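**Student:** sequence first, predicted coordinates after that:
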Amino acid sequence: MPDGRDRYTISEVAAHTGLSAHTLRWYERIGLMPHIDRSHTGQRRYTNRDLDWLALVGKLRLTGMAVADMVRYADLVRQGDHTFAERHALLCATREDVRRRIAELQGTLAVLDFKIDIYADAPRVSERSETSA
């Protein structure tokens, strides 16, 4: 997916995104998703544009952005171009949070690498101490 068509059921979108139908409905209810078109029977019909938006929401989730901030961002997008500055500020703040978390993770990785190196050398140290005894 996308497969050349531009209308997808909630189950198809759930399968494609890995999100549950419940989560997709919740995103719509809290204002994180734009209005989703409905078929004549009332069934949700997602578009490729909706899939693109969900991909962005997925990336925002991975940044650790709070749901309230994601909803705020979605609201700003719906309000139009005059909200560019606010959107920019929100995304810049999120980027700084991500950079801070990356730095923390790099420090944590360095500690793990140090400990792994100790354990990797442990059998050789143990073997030397046994042969010299």
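**Tutor:** Right, received. Where do you want to start?

**Student:** alpha carbons only for contacts and neighbour counts from here, please
**Tutor:** Will do.

**Student:** top helix in this protein by residue count?
**Tutor:** helix 84-131 (DSSP state H).

**Student:** for that one, enumerate the helices and strands it packs against.
**Tutor:** Counting contacts by 3 or more CA pairs under 8 Å, 6 or more residues apart in numbering; DSSP states H and E, helix 84-131 is packed against helix 48-63, helix 67-79.

**Student:** among those, which comes closest to Leu109?
**Tutor:** Evaluated over the helices and strands packed on helix 84-131, closeness to Leu109 peaks at helix 48-63, with 18.6 Å, by CA to CA.

**Student:** what about versus this one:
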Amino acid sequence: MTITEVSKKYELSADTLRYYERVGLIPEVNRNKNGIRNYTEEDCRWVEFIKCMRSAGLPIEVLIEYVTLFQKGDETIEARKEILTEQRKQLIEKMEDIKKTIERLDYKIERYDQSVVKKENELKRMDD
């Protein structure tokens, strides 16, 4: 696949894909004889993985470390697992914080709804 096709498929700009490759977020993509990037299924799996992790808020530095370890082979499996485990733990903490924030927002919204209904009832009584 060309960079344009991958860009459309994963809704990432070509510049973002080039950046991901340049900083080591995805392994270097092979090029055809004309120097045009030729993304394989494996390359696309990396793009999909990085997009997923970034959308969840994982830092670029952590992902670069993970990819670097991956490229070093099986002797880094435990280190990679530790990275993923720590990031999972942090995401769960964020998720709990978000849940608390949503509950607080729901409470505030409900209070505003009650205020609006109260005001409407007061106005209605005044019209009677």
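**Tutor:** The structure has been received and is ready for your questions. Please read all numbers here as calculations on a predicted model, not as lab measurements.

**Student:** got a TM-score for the two of them?
**Tutor:** The TM-score (TM-score structural alignment, normalised by the length of structure 2) is 0.91; 126 aligned residues with a CA RMSD of 1.5 Å.

**Student:** the most centrally placed residue in structure 2 and Leu17 of structure 2: what is the separation?
**Tutor:** Centroid check for structure 2 by CA atoms, centre = their mean gives Ser55 as the closest residue, at 0.9 Å. Counting by CA to CA, to the nearest Å, the separation of Ser55 of structure 2 from Leu17 of structure 2 is 15 Å.

**Student:** picking that back up, distance to Glu28 of structure 1 added to the helices and strands packed on helix 84-131 of structure 1, as CSV?
**Tutor:** Formatted as CSV, these follow (distance: least, CA to CA, whole Å):
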stretch, distance to Glu28 of structure 1
helix 48-63, 11
helix 67-79, 10
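
**Student:** among these, which comes closest to Arg95 of structure 1?
**Tutor:** Nearest of those (CA to CA): helix 48-63, 7.9 Å.

**Student:** equivalent range in structure 2 for that closest one?
**Tutor:** Matched against structure 2 by TM-score structural alignment, helix 48-63 of structure 1 falls on residues 41-56.

**Student:** what comes into contact with the matching stretch?
**Tutor:** Stretch 41-56 of structure 2 has contacts (CA atoms under 8 Å, 6 or more residues apart in numbering) with Val6, Tyr10, Leu17, Leu25, Ile26, Pro27, Val29, Ile60, Leu63, Leu91.

**Student:** name the residues of stretch 32-49 of structure 1 that are buried.
**Tutor:** By neighbour count on 16 or more other CA atoms under 10 Å, the buried set for stretch 32-49 of structure 1 is Leu32, Met33, Pro34, Arg44, Arg45, Tyr46, Thr47, Asn48.

**Student:** just put these in a markdown table and tack on secondary structure and distance to Gln79 of structure 1.
**Tutor:** A markdown table is the format used below for these (DSSP: H, G, I helix; E, B strand; the rest coil; distance: CA to CA, whole Å):
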| residue | secondary structure | distance to Gln79 of structure 1 |
| --- | --- | --- |
| Leu32 | coil | 13 |
| Met33 | coil | 14 |
| Pro34 | coil | 11 |
| Arg44 | strand | 23 |
| Arg45 | strand | 23 |
| Tyr46 | strand | 21 |
| Thr47 | coil | 20 |
| Asn48 | helix | 21 |
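
**Student:** and those residues, which is closest to Ala93 of structure 1?
**Tutor:** For these, the nearest to Ala93 of structure 1 is Leu32 (19.0 Å; CA to CA).

**Student:** and the gap between that closest one and Ser39 of structure 1?
**Tutor:** For Leu32 of structure 1, the distance to Ser39 of structure 1 - CA to CA - is 21 Å.
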